[in-house]
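Chemist: Dropping a prediction and its sequence here:
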Amino acid sequence: MSESFPRLHARTRRFTLGAPRGFTIAPGGDRVVFLRSKGGSDPVTCLWEYDVAGGRERLIADPRALTGGEEDLPPEERARRERSREQAGGVVGYSTDAAVTTAAFALSGSLYVADLRTGGVRRLKTAGPVIDPRVSPDGGYVGYVTGGALHIQDLEDEVDHVLARPESPEVTYGLAEFIAAEEMSRMRGYWWSPSGDALLVERADVSPIERWHIADPANPSRPAAEQRYPSAGTPNAKVELFVLSLDGSRVAVPFTDEYLVNAVWDAHGPMIVTMSRDQRSKRLFAVDPATGATTLLREDTDPAWVEVYTGVPGRLTDGSVVWVAAAEGGHRLFVGDRPVTPATLQVREVLDIEGDTVLFRASGEPTEIALWAYKDGRITLVSPAESGVYSGHTAGGTLVLTTQTMTHEGAMTIVLHHGRQCGHIASYAERPGLDLRVSLIRAGERDLSTAVIFPSGHEPGSARLPVLMDPYGGPHAQRVLAASGAYLTSQWFADQGFAVVVADGRGTPGRGPDFERAVLNDLATPPLEDQVDALHGAAARFPDDLDLSRVGIRGWSFGGFLAALAVLRRPDVFHAAVAGAPVTDWRLYDTCYTERYLGRPDEGHYEASSLFADAEKLERPLLLIHGLADDNVVAAHTLRLSSALLAAGRPHTVLPLSGVTHMTPQEVVAENLLLLQVDFLKKALG
């Protein structure tokens, strides 16, 4: 008997295990270093190297051979993996020197260094469990954080010394604080100088942040875990920057904005990006590493909010600044003060800057993400013309191109050298074996990107099926993409007897700043209106296949909020909901995310986006699911909504998940969650 999709989905961590990732290309373009586990159900990630000319792979580091395969992670590393949504184990991150001849990584809190020329790996003695090891560009040193202190170790004589020691238990040097990691995609807190003789280092003091406590009710003998959580309207961590030299000198880099968004240190010197607390202003500074003095290079303002973009700032060979900003209705790539992309091409992120070439991802059509390159005043399409979702990295004339389309199952990684395909890096990811029946359409009065998924055996017009809306529906996440892997779970739900509709409404990316900013001061009304609009648009397109008298909705995180919102405010449209880890009261969510869209709590925009006032309106079946160990959307969201529903006399169902975080990575939990949702929806919709 073949393995069920829920079991396979859980065992393969949503079919991510065994896929190559984390590419670093040597400057000469002759070698590619990457991460991959040895199989589609193997959660232990190894470090590999690919020889471009010969097309051969070489295993550099196998965690099972180095440690026996057991992981004992320090709490800081567990938190870092939660922020990055890391689902695997083993070597989940690494760094290299500029020449890509030395790599450093952490395993079970121990520091390992690999010589990529010989393939030898050695373990170094450290002062404690290691977080975020980073090799200096010259390959002479490796930095790491332990106990909140930033250490530097000489790779030749292995002498270890403390570069910065925390003044209290609430202080760390060299680590990204919670907000940076969770909301600004900044996972690091220190940056080497190109010469390897100094570092730009973040000092974070979390003492101003409120103490929250995450209890484990299933194990009452265990003390609750204390967490510093900056909820909306409350203080953030105090973040400072210093230039720390290996000779022991220390220079402060002053800035006045609330948030440190990003930092880089290239051949032209350090640059930092800061953002105001209200997120309507973002500034780029050049830093003098000798004095710490800053020079303002650019300031962006927006009456709604300024966006945070991955991969910038950077510089071309001549020092021209590479930047991304919203301008004239589009997210545009800037070189110097000049936009070099049209407003109709929505730039998603910058991937690499090599010399005078900028490799970036952008969308002309919202469901497609293509790979583009800028050079000498022109942009060119790098990825194939076939619609899909593409990514990549480039150096030394070599391009590693990752391809996802609707016509191919899974992702492919192709290696090209000077434009000619010379091989591929194998993926060991499992194949789900589903017969995808996905139609990508534009639905409703706003031409919303919408996917309609039917059961694999469904004949058009043969039966009117109950409908399951399956959205995320919120900022910074897109569900409707021209990539088969985006619809695996939705297809499985469809195969259980549903017509599944997935729609990206206002607030989601891909259609430009105006579309995204429609949720300013109201995270509830536009997203919910657009789910209704897309549903009716899909029914108009398939009138003989969708039964609008039986409509369910499911979602997780923002999607969970949207699902609960749907049955509370539009019971005339939605007849049952599964809300996983829902944000029910935005006062309980973090500062940076929540205040970007709703401002401070005292500005009066929170009630319209809260679920509590609608509790007495519930008349449809609602299943609330929440991991009790969730440190992002804490379980208090679900528990407080449940209390409000109980006080209003409204029956509902709560499924608490003991020991489960926001990601639900546990295999048995992930499998049974899918089965329980189907069972609930079938009973609720008849």
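Modeler: Arrived safely, thanks for sending. It should be emphasised that the depicted structure is a prediction, and the values quoted were computed from it without experimental measurement. Residues are numbered from 1 along each chain as shown.
Chemist: From here on, just use CA atoms for contacts and neighbour counts.
Modeler: Will do.
Chemist: In the chain, what residue spans correspond to helices?
Modeler: Applying DSSP state H to the chain gives helices spanning 5-11, 63-67, 75-83, 178-183, 488-495, 513-516, 525-541, 558-569, 591-598, 636-647, 667-685.
Chemist: Which secondary structure elements does the third one sit against?
Modeler: Applying 3 or more Cα pairs under 8 Å, 6 or more residues apart in numbering; DSSP states H and E, we find helix 75-83 packed against helix 178-183.
Chemist: and if you look at the longest one?
Modeler: The contact analysis (3+ Cα pairs under 8 Å, 6+ apart) places helix 667-685 against helix 5-11, strand 546-556, strand 576-580.
Chemist: ok so, going back, any idea which of the helices of the chain is most buried?
Modeler: Here the criterion is mean neighbour count by mean count of other Cα atoms under 10 Å, and of these the winner is helix 558-569, at a mean of 27.
Chemist: Report the angle between it and helix 636-647.
Modeler: For helix 558-569 against helix 636-647, the angle by axes from the mean of the first three to the mean of the last three Cα atoms, to 10 degrees is 10 degrees.
Chemist: tilt between helix 558-569 and strand 576-580?
Modeler: When the same axes, to 10 degrees is applied, the directions of helix 558-569 and strand 576-580 differ by 150 degrees.
Chemist: L47 is in contact with T24, correct?
Modeler: No - using Cα atoms under 8 Å, T24 is not in contact with L47, being 11.2 Å away.
Chemist: Number of residues surrounding V480?
Modeler: Look at V480: counted by other Cα atoms under 10 Å, it has 25 neighbours.
Chemist: can you check D257 too?
Modeler: Neighbour tally, D257, other Cα under 10 Å: 18.
Chemist: Quick check: it touching V273?
Modeler: No - between D257 and V273 there is no contact under Cα under 8 Å: 9.6 Å.
Chemist: ok, now how distant is the residue of the chain positioned farthest from its centre from P455?
Modeler: What lies farthest from the middle of the chain is S462; by Cα atoms, centre = their mean that is 40.2 Å. Distance, S462 to P455, by Cα to Cα, to the nearest Å: 12 Å.
Chemist: and if you look at S363?
Modeler: Distance, S363 to P455, by Cα to Cα: 30 Å.
Chemist: was I right about G392 contacting T398?
Modeler: No - between G392 and T398 there is no contact, the gap being 10.3 Å when judged by Cα under 8 Å.
Chemist: Make TSV out of the helices and strands packed on helix 667-685 and add distance to A644.
Modeler: As requested, the helices and strands packed on helix 667-685 are exported to TSV (distance: least, Cα to Cα, whole Å):
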stretch	distance to A644
helix 5-11	33
strand 546-556	20
strand 576-580	16
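Chemist: alright, now check it against this:
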Amino acid sequence: MKIRSLITCFAATLAFQTTWAQQKKNVPYMPTQQQVLQSFKQANALDTALKSIAVVSNITPNWQSSGESFWYRKSLDNREAEYFVVEAVTGKKQKAFDHERLAKAIEKVTDKKVDGNKLWISDMFFSDDKSSITFKSGADWLMCDLKNYKAEKTIKPAIQAYNPNRPLQRRRYRWSGFFTDSVSPDKQWTAMQKKGNLVIKNKDSGKEIALSTDGTSEAPYGEFAWSPDGKYIIGYRITYKKIKDVYYVLSSVDGTTRGQLRSHDYAQPGDDFTSYEPFIFNVKTKKQLKVEADKIDFFGAPELHFREGNSRYFTFEKVDRGHQRFRLIEVDCQTGKTRNIIDERTKTFIYEQRIFTYYLPKTNEAVWVTEQDGWRHAYLVNTLTGKQQLITKGNWVLRDIDSVDVQKRQLWFKGSGMNAGEDPYFIHYYRIGFNGKGLIDLTPEKGNHQVTYSPDRKYMIDAYSQVHVAPVVSLRSTVTGKKIADLETADLSKLLATGIKLPEVFVAKARDGKTDIWGVVYRPANMDPNKAYPVIENIYAGPQDSFVPKNFSAVNEMQSIAQLGFIVVQIDGMGTANRSKAFHDVCWKNLADAGFDDRILWMKALAAKYPQVDVSRVGLYGTSAGGQNASGGLLFHPEFYKVGVAACGCHDNRIDKQWWNEQWMGYPVGPHYGAQSNITNAAKLQGNLMLIVGEADENVPPESTLRFADELIKANKDFELLVIPGMGHSDGGVYGRRSKKNFFIKHLLKTEPPVRGAEGI
């Protein structure tokens, strides 16, 4: 009896708990067509309201020639603006001029109506005593006396404007080719190719001397570079390989009745490349010497770096095809022998685009950035001995080198993940000595920072924010590291008065149960807390970067989609960049993974915390690699993702561009390429899929989408295909974005979208 009573009691308790849980569970949001129409109208009204409210997230400082002051334009509500001038030493800020008086002065000179609240000045220079300005308004250059506001037309002043956004350190893009001066250092000889051979021609006599004789039209010598002392010429025997073409048809060219065929060269994974075999030519002895090094069959001829004061030796960088080996190689011009100063190898990949080497020839050193210790850091390399010394270290990421100060032996750089208690993706700016000492955080405030410097680097403009925290723009001293003044602090009161919900930053554990996965959540402004809303993921899992927004932005597409009755999220899963090497390595030969295991766990954790999140109705959308991911979600995880919209996707990594795909999928092309292809796996489709492609896409060939569609048809799968005539690499533009929203409304909200045009767009 006691046991039966206990069982009866337990059953009753369980029934009560189950009923209570069912009652607590939110009702799915399932609007009528009329309610969706109303959501469209409210969303459009909110977008309009938000666009009329100015939130200053950054400024462009226009530094004056003295480097002690600058002016900037501040955007105001309703597209109005005002101009300020700032004294850098004190941070004193004041109006640059009387806006109404200057507008009238411009009107008088140009006979054009000018609104003082909407002045547009693109260039402006103050006189030394600040009593007059020379500026450009529209197409006119004017000079105005600020004491009496008399203006007159003038010409552009002979002043070189300083661009604060220009990189301070010159970077060479490895695919950009090799550039050198064909003229000798003493300007007496010119190196040239003649009938496939290296010939030097004397400036005065016109005499020509052949330094090679075995070159041919099929394998000529070329890409010549002189040593600084003029004793040697470095050249290459080149075996050319033509890059194959891809094609597309413009179907709807005005004034024609036939499609127009277009083509362009486009290297795909596995294609052959032009190769370069290095030789040394001794100008005095007229002898040539083959360098004892492998052919360069990836990228072009390399940039050369000669030793300071000793042209016998030079170095060049070599990235092996497949991205698993990087070398800094030194060559002896007398013997042709080589030695490896740096020889980095990895079982996965070396992220070639983020290799950084800066040479200090006077001290026979180089600053080199690598992930060889598991995190991206800078090393000081002795180019004579090959000895490496860490400059930066720790479980955080050096994001980029801002500049190298050779005199002070300091490195200025961007980093993320160093500051405890912060989003590990937040960028901060730092300075450190080559010896790894004297680290200074130039941007200590919590947030994601964007910095520009004054011409002499004594001052910096620091703009920082978080996706849900208002922006601040400050003036700081780089000498002391201290803040001089806050120039702009955004007021969000008008924005919040519209009813908009700011996004939430959400963190959950990855598939390993330890690693934090970071993302953001956007909700409808008028969300009913008692309803459960479908989830839409904005996905881009390309390994070249991280993609979740970190800066404040009042208007974006995710917020716009959320207004229609969705919870929209964006997540950086494993396999994307800017975390540890192990985090990044998940993508290696594994692009189909796309971090889905982490993404799904993240969304389930979100649903566990918020009953308004309905993970039984999940869609996703993306463009380019995101288009590949959006389709991949339906193919490889149909138990979770139900609806996808994929724009201009690279649905098979063998069809897409060589440089991007071999970086992550490796070389040579193996069976894993096909195994992870959306095209190969098309028959697995279970959910509702829309494909969007522009017929003139030159980034990802349109046939990538069309071949995928072909396989879906062969597998008898239902899907929608939107081909947009004349459009390039895009999400489909206004029409495509509208079609995407309708597709989600139909398949996630289970209602017919409003008649096109009725929603007011």
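Modeler: Cool, the structure landed. None of the values given here were measured: they were computed from a predicted structure.
Chemist: on that earlier part again, please list all residues in contact with the residue farthest from the centre of the first structure.
Modeler: D544, D545 (Cα atoms under 8 Å, 6 or more residues apart in numbering).
Chemist: Next, show the common contact partners of G392 and T398 of the first structure.
Modeler: By Cα under 8 Å, 6+ apart, no residue touches both G392 of the first structure and T398.
Chemist: Which residue comes closest to I571 of the second structure once chain neighbours are left out?
Modeler: Closest residue to I571 of the second structure apart from its sequence neighbours, by Cα to Cα, 6 or more residues apart in numbering: G519 at 4.2 Å.
Chemist: To which residue of the first structure is that neighbour aligned?
Modeler: Using TM-score structural alignment as the criterion, G519 of the second structure maps onto T450 of the first structure.
Chemist: Provide a list of residues in contact with its match.
Modeler: Counting by Cα under 8 Å, 6+ apart, T450 of the first structure makes contact with L440, I441, R442, A443, V480, V501, V502, A503, D504, A534, A538.
Chemist: quick one, longest helix in the second structure?
Modeler: helix 2-24.
Chemist: In the first structure, what stretch matches the helix or strand just after that one?
Modeler: Sequence-wise, the next helix or strand downstream of helix 2-24 of the second structure (DSSP states H and E) is strand 27-28. Counting by TM-score structural alignment, strand 27-28 of the second structure pairs with no residue of the first structure.
Chemist: Now do strand 27-28 of the second structure: distance to the chain's middle.
Modeler: 39 Å (Cα atoms, centre = their mean, to the nearest Å).
Chemist: contacts for it?
Modeler: Strand 27-28 of the second structure is contacted by residues N530, K531, A532, Y533, D614 when judged by Cα under 8 Å, 6+ apart.
Chemist: Mind giving me the ChimeraX select for the residues you listed, buried ones only?
Modeler: ChimeraX command restricting the contacts of strand 27-28 of the second structure to the buried ones, with burial defined by 16 or more other Cα atoms under 10 Å:
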select :531,532,533,614
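Chemist: Strands - which of the contacts of strand 27-28 of the second structure land there?
Modeler: Per DSSP state E, strands hold the following members of the contacts of strand 27-28 of the second structure: K531, A532, Y533, D614.
Chemist: Just send the residues you listed back as a markdown table, with distance to G726 of the second structure too.
Modeler: Output for these, formatted as a markdown table (distance: Cα to Cα, whole Å):
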| residue | distance to G726 of the second structure |
| --- | --- |
| K531 | 42 |
| A532 | 40 |
| Y533 | 36 |
| D614 | 38 |
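Chemist: Quick test: name the residue nearest the centre of the second structure.
Modeler: D545 (6.5 Å).
Chemist: Contacts only, for it.
Modeler: D545 of the second structure is in contact with T576, A577, N578, counting by Cα under 8 Å, 6+ apart.
Chemist: Please say which position in the first structure the last one maps to.
Modeler: I take that to be N578 of the second structure. Per TM-score structural alignment, the equivalent position to N578 of the second structure in the first structure is G510.
Chemist: correct me, but that match touches E349?
Modeler: No - with contact defined as Cα under 8 Å, G510 of the first structure does not reach E349; the gap is 11.7 Å.
Chemist: Between these two, which has more neighbouring residues?
Modeler: Higher neighbour count among G510 of the first structure and E349: G510, with 29 against 21, using other Cα under 10 Å.
Chemist: Leaving out chain neighbours, which residue sits closest to that one?
Modeler: P366 (4.6 Å).
Chemist: Okay, the residue mapped onto the one you found from the second structure and V615 of the second structure: tell me how far apart.
Modeler: Taking TM-score structural alignment, the alignment pairs P366 of the first structure with P424 from the second structure. Distance check for P424 of the second structure against V615 of the second structure: by Cα to Cα, it reads 27 Å.
Chemist: again, but for K241 of the second structure
Modeler: Distance from K241 of the second structure to V615 of the second structure, by Cα to Cα: 51 Å.
Chemist: Give me the more crowded residue out of these two.
Modeler: Legend: neighbour count by other Cα under 10 Å for K241 of the second structure and V615, higher for V615 (21 against 12).
Chemist: contacting residues around the nearest residue to G573 of the second structure once chain neighbours are set aside?
Modeler: Excluding its sequence neighbours, the residue lying closest to G573 of the second structure (Cα to Cα, 6+ apart) is G595, at 4.5 Å. G595 of the second structure sits next to A541, D572, G573, M574, G575, T576, V586 when contact means Cα under 8 Å, 6+ apart.
Chemist: Which contacts among those residues does the first structure share?
Modeler: Mapping those onto the first structure (both residues aligned by TM-score structural alignment, their matches' Cα atoms under 8 Å) leaves A541, G573, M574, G575 still in contact.
Chemist: and which of the residues you listed is nearest to F10 of the second structure?
Modeler: Nearest to F10 of the second structure among these: G573, at 42.4 Å, using Cα to Cα.
Chemist: Distance check, the closest one against M603 of the second structure.
Modeler: When distance is defined by Cα to Cα, G573 of the second structure is 12 Å away from M603 of the second structure.
Chemist: what's the burial count for P668 of the second structure?
Modeler: A count of neighbours around P668 of the second structure, defined by other Cα under 10 Å, yields 12.
Chemist: Give me the nearest residue to it, chain neighbours excluded.
Modeler: In space, P668 of the second structure comes closest to G270 once its chain neighbours are excluded; the distance is 6.2 Å by Cα to Cα, 6+ apart.
Chemist: what does that neighbour align to in the first structure?
Modeler: G270 of the second structure maps onto G233 in the first structure, by TM-score structural alignment.
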